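# structure, please.
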Amino acid sequence: MFGYSMIQTVRNYSKQLDRSLRDDLIHLYRPFKYTPCFLHGLFERKLMRKKKLSVIVQFQPEAYEDGCQQIAEITKKHKNNKLYHYYNRVSCCTADMTPDSLEEMLSTCNHVKKVYKNKEVQALLDVAVESAKAKQVFRNNTALTGKGTKIAIIDTGIYPHQDLSGRITDFVDFINNRTEPYDDNGHGTHCAGDAAGDASASDGKYMGPAPKANLAGVKVLNKMGSGTLDTIMQGVEWCIQYNEDHPTTPIDIISMSLGSEAQSYGEEDRDPMVQIVEEAWKSGITVCVAAGNSGPDPQTISSPGLSDRVITVGALDDRTTANTRRDDEVASFSSRGPTLYGEIKPDILAPGVDIISLRSPNSYLDRLQKSNRVDGDYYIMSGTSMATPIIAGVVSLMKQHNPDLTADEIKERLKSGTDIWVDRDENVYGAGYVNAEQSIPQQINHN
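Okay, here's the model as predicted:
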């Protein structure tokens, strides 16, 4: 019985193996009808030494260090084994293990709490948008697409991708003073697609919430993805001035997937970054800002996300399951509140893990991480940077449905329309997980 020992391993240690890993081990079993019995053992030993399983091993918290030391010794002495990363906050490590080393670990290491299959997880943009209930939102027999609204992406620029064709209506460059749209880093292009990609290069697969919204590219970060307070303030100020100069085609939403580590100024409103985004808010622009990627520690909300006025967005891992919340969890990197000034943040969560969006060819990120490319025209990224423009796209739908909504009203409707599936800590989950359908009323109340 080829692989019979794996059946025994599953039987003996079923409580310590997650279902996906148990299934993989069971599928190693193969009855040999036409092979001499004396060869079965040879084939099985070869399988045990050669077959690699990518696993996550979780130890009892109090024995984490001892468990890591023991698995390091086991993987070192077995060929085709490799230990990758340690995660001390969750008492885990990741490794490639062969069945013989896995069996040895389970039989000799009493510190193991659970062994998981290291599954590939991709919260594709089409799944992320569906998960946010922002796909095919209909009101008054019309599909909301963001048409007639404009989103300013204050970032590294925007590459004129096929999925944005004809909709980058404005571009300003505070780094190199170029006039035509470009993105030498790649981050801003991804964010633009998160909000408003129309999926024309993927046959409708990787579509943002607002596929007909117009975009203003505001480049305030350089090729390496960094900038100064000065250039960022210039970018926001440009948006405010733009609306004064173009009252009939204004910028409705600012998406800012950037920030700096917050420092105390005694009072929140003394932070210059907060001051400028709140000026944009007062002018009528709905400002969506990333919470930051410094979680899971508390008080890690970045500036200007610590503003009590703007919409601060955290990232959720929807596990690529659009129609259920049971397995959803806040991304470990997503920054937590309260702010340095004691305010509850973030305001809301949106998908932000392994999001597939637009690729900027030959940009810094594109060359740095070629393995993140998808189907030629797309690219995978994670972060509250990705969650923020998804919220901006949802706001675009809200503004299309009711152009008279104020920024304060939009923020309130987003927060009151969220999905709540856990007894949440508001400084981790905010008001909950965005649900566009629940945030956009069927009828407009003009009273």
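
# from now on I want contacts and neighbour counts done on CA atoms only, so please keep to that.
Will do.

# so what's the residue count around D404?
12 (other CA atoms under 10 Å).

# one more: L42?
11.

# same check on N176?
11.

# contacts only, for it.
Neighbour list for N176: empty [criterion: CA atoms under 8 Å, 6 or more residues apart in numbering].

# give me the three-state assignment for it.
coil (DSSP: H, G, I helix; E, B strand; the rest coil).

# can you check P296 too?
Three-state assignment for P296 (three-state DSSP): coil.

# same check, this time on V289
Secondary structure, three-state DSSP: V289 is strand.

# right, and it touches I311 too?
Yes - V289 is in contact with I311 according to CA atoms under 8 Å; the separation is 6.1 Å.

# overlap in contacts of these two?
By the contact definition CA under 8 Å, 6+ apart, V289 and I311 are jointly contacted by G305.

# now the helices: where do they sit in the stretch 201-350 of the chain?
229-245, 272-282 (DSSP state H, counting those that start in this stretch).

# give me whichever of the ones you listed is most buried.
Comparing the helices of the stretch 201-350 of the chain by mean neighbour count (mean count of other CA atoms under 10 Å), helix 272-282 ranks first with a mean of 20.

# any idea how far apart the tips of stretch 209-222 sit?
27 Å (CA to CA, to the nearest Å).

# follow-up on the earlier one: rebuild the helices of the stretch 201-350 of the chain as a markdown table, extending it with distance to Q58.
Below are the helices of the stretch 201-350 of the chain laid out as a markdown table (distance: least, CA to CA, whole Å):
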| stretch | distance to Q58 |
| --- | --- |
| helix 229-245 | 42 |
| helix 272-282 | 41 |
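
# second chain to compare with the first, below:
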Amino acid sequence: MDQVRKKLKADYAHRKRITGRGVTVAVMDTGIAVHPDFDNRILKFTDFTQGRTRIYDDNGHGTHVAGIIAGSGKMSRGIYMGMAPESNLFVIKVLDRKGNGNTYQVLKAIDHVIENKEKYNIRILNISVGMLPTADEEEKKNLMQAVERAWKSGIVVVAAAGNNGPMKNSVTIPGQCRSIITVGSIDDYMGQKKGLKKGYSGRGPTECCVVKPEILAPGTSVKSCSLRGNAYEIKSGTSMSAPVISGALALLLQKYPAMTPAEVKLRLYERAVKLEEAGGRNYWGVVYLNRLL
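So this is what the prediction gives:
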């Protein structure tokens, strides 16, 4: 995370005391482990897989994602600090220890986020999970409608583009949703070193000819919180890229709390910068915090 923050100039925001304070990010994933880097900022944990009330993560994916967004870096003396180290977390476990889940639980989880939006000041929903291409068409439609509903309720929805690239039209659902912000990996050309194929990041356009993903962010070899006590671990994929942007937007919404999801997306469009490292991909750009803020 030290390299991610440097690349995107997140320290510019932190020096100005823009740290995500007061902004809550909902994380829909495999849960979250008790880790010193989260302090007391996990406002609520809901388990849609087994109905447990105690905070846990039996996979590690959700903890890693949450650390990218909101880790304080306490156990690493700030080295592996997240993008918005004082933001709050609203955690929903929808995936089991193998990373599997079902659409019914995910739909219930999205409704749960919408219902609690005002109480917990949930401004962002991070979805670092996606449907398999073989999923039922009705399930795909229902999930797309659910994230659209969250967006219209005033929540900025950020979804991963998936790791099915580099072929065209390989963005997973719900990342294909026209309204929401979909994030791909800028450094996926290094994927083969980490067990992913070169160019793994999902690419558009979608079937509706919409540019997807709109934004690219680092996603390969990102070191963030581990479910093992006070440790850190490295993971790769667009699942890591999406929370980088969710964290960046928590900073934006701390500075401009009145922004609507549409205004946030327009801001991204206006301030994004294209990089040669992304090759000829059709996307808006990469976000630097000094430009975004």
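
# and the gap between the alignment partner in structure 1 of T238 of structure 2 and E104 of structure 1?
Under the alignment by TM-score structural alignment, T238 of structure 2 pairs with T384 in structure 1. Note on T384 of structure 1: its distance to E104 of structure 1, by CA to CA, is 40 Å.

# among those two, which residue is more densely surrounded?
Applying other CA under 10 Å to T384 of structure 1 and E104 shows that T384 carries more neighbours, namely 30 against 13.

# check contacts around the nearest residue to the more buried one once chain neighbours are set aside.
Leaving aside its sequence neighbours, T384 of structure 1 sits nearest to A315 (CA to CA, 6 or more residues apart in numbering; 4.9 Å). Residues counted as contacts of A315 of structure 1 (CA under 8 Å, 6+ apart) are 330-331, 334, 349-353, 383-384, 386-387.

# try it again with 6 Å
By CA atoms under 6 Å, 6 or more residues apart in numbering, the contact set of A315 of structure 1 is 331, 334, 349-352, 384, 387.

# can you check T220 of structure 2 too?
Taking CA under 6 Å, 6+ apart as the definition, contacts of T220 of structure 2 comprise 236-237.

# relative to T320 of structure 1, how far out is the aligned residue in structure 1 for it?
Using TM-score structural alignment, the equivalent of T220 of structure 2 in structure 1 is V353. From V353 of structure 1 over to T320 of structure 1 the distance is 9 Å, taken as CA to CA.

# kindly report the same for G342 of structure 1.
With distances taken as CA to CA, G342 of structure 1 is found 33 Å from T320 of structure 1.

# just the buried residues of stretch 168-185 of structure 2, please?
Buried residues in stretch 168-185 of structure 2, counted by 16 or more other CA atoms under 10 Å: 169-185.

# next one: stretch 253-270 of structure 2
Buried-residue list, stretch 253-270 of structure 2, by 16+ other CA under 10 Å: 253-255, 259-262, 264-265, 267-269.

# keep only those of the residues you listed that are in helices.
Among the buried residues of stretch 253-270 of structure 2, the residues falling in helices (DSSP state H) are 253-255, 261-262, 264-265, 267-269.

# could you dump these into TSV with distance to G67 of structure 2 added?
Output for these, formatted as TSV (distance: CA to CA, whole Å):
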residue	distance to G67 of structure 2
L253	19
Q254	18
K255	21
P261	23
A262	26
V264	22
K265	23
R267	25
L268	23
Y269	26
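
# superposed on structure 1, what's the mean shift for the strand or helix carrying P243 of structure 2?
P243 of structure 2 is located in helix 238-255, with elements delineated by DSSP states H and E. After superposition onto structure 1, helix 238-255 of structure 2 lies on average 0.4 Å away from the residues it aligns with, using mean CA distance after the TM-score superposition for structure 1.

# same for that helix, what does it pack against?
Counting contacts by 3 or more CA pairs under 6 Å, 6 or more residues apart in numbering; DSSP states H and E, helix 238-255 of structure 2 packs against helix 61-70, strand 156-160, strand 181-185.

# between helix 61-70 and it, find me the angle.
If you take axes from the mean of the first three to the mean of the last three CA atoms, to 10 degrees, helix 238-255 of structure 2 sits at 40 degrees to helix 61-70.

# quick revisit: which one's more surrounded, G342 and T320 of structure 1?
Shown here are G342 of structure 1 and T320; by other CA under 10 Å, T320 has more neighbours (23 against 11).

# against structure 2, where does stretch 401-421 of structure 1 fall?
Using TM-score structural alignment, stretch 401-421 of structure 1 pairs with 255-275 in structure 2.

# and the two most separated of the ones in helices among the buried residues of stretch 253-270 of structure 2?
The span of these, defined through CA to CA, is set by Q254 and Y269 at 19.0 Å.

# okay, helices next: where are they in the stretch 1-150 of structure 1?
Using DSSP H, counting those that start in this stretch, helices in the stretch 1-150 of structure 1 cover 4-12, 19-26, 37-50, 64-77, 99-108, 125-131.
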